[in-house]
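*Asks:* Just need the structure, nothing else, for what follows:
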Amino acid sequence: MHQRQDIVIIGGGVIGSSIAYFLKSSDNFTGNVTVIEKDPSYEFGSTGRSWGGIRQQFTTPENIRMSQFAQEFLRDINGYLSVDETAVNVNYNDHGYLFLAKDRQISRLYGNHTLQRGENVDVALLDREDLVRGYPWLNVSDLAGGSLGLSGEGWLDAYSLHQAFRKKALSLGVTYHIAEAADFEIRDNLITAVKLADGSRLNAGVFVNAAGPAAAKTAKWAGIELPVSSRKRYAFSFSCRTPVEGCPLVIDPSGVHFRPEGRQFLAGCSPEPQNDPDCVDFDIDYGWFEEHIWPILAHRVPAFEAIKLESAWAGHYAYNLLDQNAILGPHPDLRNFYFANGFSGHGLQQSPAVGRGISELITYGEYRSLDLSRFSFARIMTGTPILEHNVV
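*Replies:* As a prediction, this is how the structure comes out:
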């Protein structure tokens, strides 16, 4: 057990801040925690540019259970993250996710439903007539049905959740060190210090890689190949004159997804793997919206034929090339080096469970609340993917 060790977390986003919070809130952890953050403004961080979605409609039980804990966490967020009795507001909107399916996809949707109901997910299967009754603005001509989350799904203000974790961690004594990590010092198969770009160094007993899209670079300082790449994703905000009432977060069979955002809507779509290169810039390809996303939006919701694009932004996924699932826990050989990487767009909703889980591993040497050992680095070494079919 490492409960008396000092901990250095590389990455001050929502994952790193959640780990820091759960460590310092544990009565059984007595060490110091330092979070190295390169950009305290978070202007270009992954968290602040997230859609803030939380869903339980996954096809991997552990992913479902992590989101279920996120819902539990949000219900008592003030009990967890309030500082000086100041209420925490992350503007959570409890709306379902609606996965739409054509004929060729409906068997998988039914299979997903069976698994999800086995995990106590509050989800309903809808046929075409159900879709017509519930969403009269939806074009169902080429659809066979859908899957709707009835509760326990929605979206929130990602930045507010991140800041709540950070403020609570600070109040518990976590140190946030504004610096750029540059390398590790390693001796006797243990990391002994992290070197900073200004020439200084931080010693500790345990180091956590929570570096988001820069995770592979951080792992490489220890001679470890981590299959996590920075992949750019766009969010396009548009307005529509015609009311589209009761709109959940809709995932079209094409992969285009959209949801309401106040009086406007957000839309996006992940590209095909062959057109999804590593990327670190924030340039926006408006042609992707005009040529690919908008035609699908207009087909699925006829009211979207007449819309006005209001704004757009780009962010980056820490994309796990093996299976788009998290990589969690210590390296098998470099045992004081922990991973919390590769969330592939699901980091925000998984941050409470991951923070708690990594804290337990460091403090007790094992998971105690939710067994996430399936996501260990061992599968990276063997190249054995965890197949998650509901990746958005």
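
*Asks:* use CA for all of it now, contacts and neighbours both
*Replies:* OK.

*Asks:* residues touching the nearest residue to Tyr110 once chain neighbours are set aside, list them.
*Replies:* Nearest residue to Tyr110 in three dimensions, chain neighbours excluded: Leu125, at 7.7 Å (CA to CA, 6 or more residues apart in numbering). Contact analysis of Leu125 by CA atoms under 8 Å, 6 or more residues apart in numbering lists Tyr110, His113, Gly145, Gly146, Ser147, Leu148.

*Asks:* Recalculate using a threshold of 10 Å.
*Replies:* Residues in contact with Leu125 (CA atoms under 10 Å, 6 or more residues apart in numbering) are Leu98, Phe99, Leu109, Tyr110, His113, Gly145, Gly146, Ser147, Leu148, Gly149.

*Asks:* Tell me the buried residues within those residues.
*Replies:* In the contacts of Leu125, burial by neighbour count holds for Leu98, Phe99, Leu109, His113, Gly145, Gly146, Ser147, Leu148, Gly149, counting by 16 or more other CA atoms under 10 Å.

*Asks:* and stretch 178-194, which residues are buried?
*Replies:* Within stretch 178-194, the residues that qualify as buried are Ala179, Glu180, Ala181, Asp183, Phe184, Leu190, Ile191, Thr192, Ala193, Val194, counting by 16+ other CA under 10 Å.

*Asks:* and of those, the nearest to Leu334?
*Replies:* Comparing the buried residues of stretch 178-194 against Leu334 with CA to CA places Leu190 closest, at 5.7 Å.

*Asks:* Distance check, the closest residue to that closest one other than its chain neighbours against Asp252.
*Replies:* Spatial nearest neighbour of Leu190, chain neighbours left out: Leu334 (5.7 Å); criterion: CA to CA, 6+ apart. Relative to Asp252, Leu334 is positioned 43 Å away (CA to CA, to the nearest Å).

*Asks:* ok, back up a step: in helices only, show me the contacts of Leu125.
*Replies:* If you go by DSSP state H, the contacts of Leu125 have Leu109, Tyr110, His113 in helices.

*Asks:* can you put those in CSV and add distance to Tyr21?
*Replies:* As requested, those are exported to CSV (distance: CA to CA, whole Å):
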residue, distance to Tyr21
Leu109, 37
Tyr110, 39
His113, 34
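
*Asks:* between those residues, which is closest to Arg259?
*Replies:* Using CA to CA, Leu109 is the member of these that sits closest to Arg259, with 20.5 Å.

*Asks:* so the closest one makes contact with Phe99?
*Replies:* Yes: the pair Leu109 / Phe99 is scored as a contact, 8.4 Å apart, by CA atoms under 10 Å.

*Asks:* to compare against the first, here's another:
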Amino acid sequence: MTSYDVVIVGGGATGSSVAFHLLSDPDFSGRVLVVEKDATYRLAASALSAASIRQQYSQPVNIRMSLYGIGFLRDIGRHLAVDGEAPAIGLSEAGYLYLAGEAHAEALRENHVAQRREGADIRLLDRSALGERFPWLALDGVTLGSWGASGEGWFDGWALLQAFRRKARHLGAEYRQDEVVGLEVTGGCVVGVHLREGGFVACGGGALVNCAGTNGPRIAAMAGIPLPVQAKRRSVFAFTCRTPLQAAPLLIDMSGVWMRPEGRPGPDGQTYIAGWSPPPESDPDWRDEDPDTQAVDWSLFEEVVWPALAARVPAFQTIRPGRAWAGPYDMNLFDHNAVLGPAADVENLYLCNGFSGHGLQQSPAVGRGLAERIIHGRYTTLDLFSLGYERLAAGKPLLEQNVI
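*Replies:* Sure thing, here's the model as predicted:
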């Protein structure tokens, strides 16, 4: 019978970050297995997201995780280089820009207090300051903007995923393409997992980490743990504008539509990507087993995304549409925050689920935090306790206001 000290279900950015952080801790000397059902990551959120990072949250724990994350990304060569070769992730710190009308300006101000308290470099801009810094914006209905002057932006998410995976394997993690079809739970402890192809793998006395993304609720249910997590579909659209925008950040319009530059300007102009965060009643589900739920909704671009952007950025009234793709958001319907740490009644099952679109940017902090919890029994650097399963069991949501 094969046995490992830690079995991680899901080898995306968070799962691979957990593996890396475990094996880079000098106090850990165990064996790590990462079980990933699709090593191409064709449907993984890590590969299909807009790959951005921000500190503009309302909850301090999210701000702290992203502050740690941007430091990790800036110094990625020191963390994830293998044989002297540092990964290139194309980090751009052009910032996020949230726009608000009179009805939501006070929320930006309240969030700004929390962000500045945690040390985030976020600035509030009135209409005059917005017009001066971003002259290409139409400011109809805008009262206030919140802009990340540093520490926010975007990067190559695929490159980060592969860098975590490569470094974890270099340190000794074993990756296996297989699917977990059952858990063996005895006396409130996971003693092993049943794999579709590989039989039974033991982890008794160690830990099982659920980083299974869209399959996270199914894995938790195998141990009798309910998770209020549902995968939602997000469509991302690319288009080209002949006139590049000066110092364009990732813009979140009051309509819920967002956009950011992608790559460098070319002979035909600058490419941008964009999408929309729909209200809950219009938010479509994503299911791995149903291709119809994974299809790009092109009507969103014509009816919602482009009209909103063309009204906010006059230069976008003339564009050339490009490709598009859809990917999953593992939405925590309880409070839009990740569920991290030990499960309620299964002492060695660790949850890493429901990131609600924040998983890639939070993967450095999550990997470090869960590794500390597994090895040392507590968080020794970033305190992630407030994101624990206990709040779900107690019915006490930790509501995140800034969800896109």
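
*Asks:* out of Leu334 and Asp252 of structure 1, which sits in the more crowded spot?
*Replies:* More neighbours surround Asp252 than the other of Leu334 of structure 1 and Asp252, with 20 against 15 (other CA atoms under 10 Å).

*Asks:* Next, the contact list for that one, please.
*Replies:* By CA under 10 Å, 6+ apart, the contact list for Asp252 of structure 1 reads Leu98, Phe99, Leu100, Ala101, Lys102, Leu143, Gly146, Phe258, Cys269, Ile296, Leu297, Arg300.

*Asks:* Helix or strand: which one has Glu184 of structure 2?
*Replies:* strand 180-186 (DSSP states H and E).

*Asks:* What helices and strands are in contact with that strand?
*Replies:* Here strand 180-186 of structure 2 touches strand 189-195, strand 199-202, helix 216-221, going by 3 or more CA pairs under 10 Å, 6 or more residues apart in numbering; DSSP states H and E.

*Asks:* which residues do Leu109 and Phe99 of structure 1 both contact?
*Replies:* Leu125, Gly145, Gly146, Ser147, Asn390.

*Asks:* Of the residues you listed, which is the nearest to Pro213 of structure 1?
*Replies:* Nearest to Pro213 of structure 1 among the shared contacts of Leu109 and Phe99 of structure 1: Asn390, at 21.3 Å, using CA to CA.

*Asks:* excluding its backbone neighbours, what's nearest Gly246 of structure 1?
*Replies:* Tyr135 (7.5 Å).

*Asks:* Number of residues surrounding that neighbour?
*Replies:* By other CA under 10 Å, the residues close to Tyr135 of structure 1 number 17.

*Asks:* what's near enough to touch it?
*Replies:* Going by CA under 10 Å, 6+ apart, Tyr135 of structure 1 touches Glu129, Val244, Glu245, Gly246, Cys247, Pro248, Val301.

*Asks:* can you check Ala216 of structure 1 too?
*Replies:* Asn209, Ile224, Glu225, Leu226, Pro227, Val228, Ser229, Ser230, Ala318, Asn320, Asn341, Gly342.

*Asks:* now these: which count as buried?
*Replies:* Buried members of those, counted by 16+ other CA under 10 Å: Asn209, Leu226, Pro227, Val228, Ser229, Ser230, Ala318, Asn320, Asn341, Gly342.

*Asks:* now the strand holding Glu184 of structure 2 and strand 189-195, what's the angle there?
*Replies:* Taking axes from the mean of the first three to the mean of the last three CA atoms, to 10 degrees, strand 180-186 of structure 2 and strand 189-195 form an angle of 160 degrees between their directions.

*Asks:* which other residues reach strand 180-186 of structure 2?
*Replies:* 9-10, 35-37, 190-204, 208, 212, 215, 218-224, 346, 349.

*Asks:* what do you get if the cut-off is 6 Å, keeping everything else the same?
*Replies:* Val190, Val191, Gly192, Val193, His194, Leu195, Arg196, Met222 (CA atoms under 6 Å, 6 or more residues apart in numbering).

*Asks:* same question, stretch 278-290 of structure 2
*Replies:* With contact meaning CA under 6 Å, 6+ apart, stretch 278-290 of structure 2 is reached by Ala231, Lys232, Arg233, Thr293.

*Asks:* what separates the first one from Glu303 of structure 2, distance-wise?
*Replies:* Read it as Ala231 of structure 2. 24 Å.

*Asks:* what's the answer for His336 of structure 2, then?
*Replies:* Distance from His336 of structure 2 to Glu303 of structure 2, by CA to CA: 27 Å.

*Asks:* higher neighbour count, those two?
*Replies:* Ranked by neighbour count (other CA under 10 Å), His336 of structure 2 and Glu303 place His336 first, with 22 against 10.

*Asks:* Spatially nearest residue to the counterpart of the more buried one in structure 1 (excluding sequence neighbours)?
*Replies:* Matched by TM-score structural alignment, His336 of structure 2 corresponds to Gln324 in structure 1. Spatial nearest neighbour of Gln324 of structure 1, chain neighbours left out: Ser344 (5.3 Å); criterion: CA to CA, 6+ apart.

*Asks:* again with Asn336 of structure 1
*Replies:* Nearest non-adjacent residue to Asn336 of structure 1, counting by CA to CA, 6+ apart: Val206, 4.8 Å away.

*Asks:* Count the residues that sit near that neighbour.
*Replies:* Counted with other CA under 10 Å, the neighbours of Val206 of structure 1 add up to 23.

*Asks:* Tell me the residue in structure 2 aligned with it.
*Replies:* Applying TM-score structural alignment, one finds that Val206 of structure 1 aligns to Ala207 in structure 2.

*Asks:* That match contacts Asn348, doesn't it?
*Replies:* Yes: at 4.8 Å, Ala207 of structure 2 counts as touching Asn348 under the criterion of CA atoms under 6 Å.
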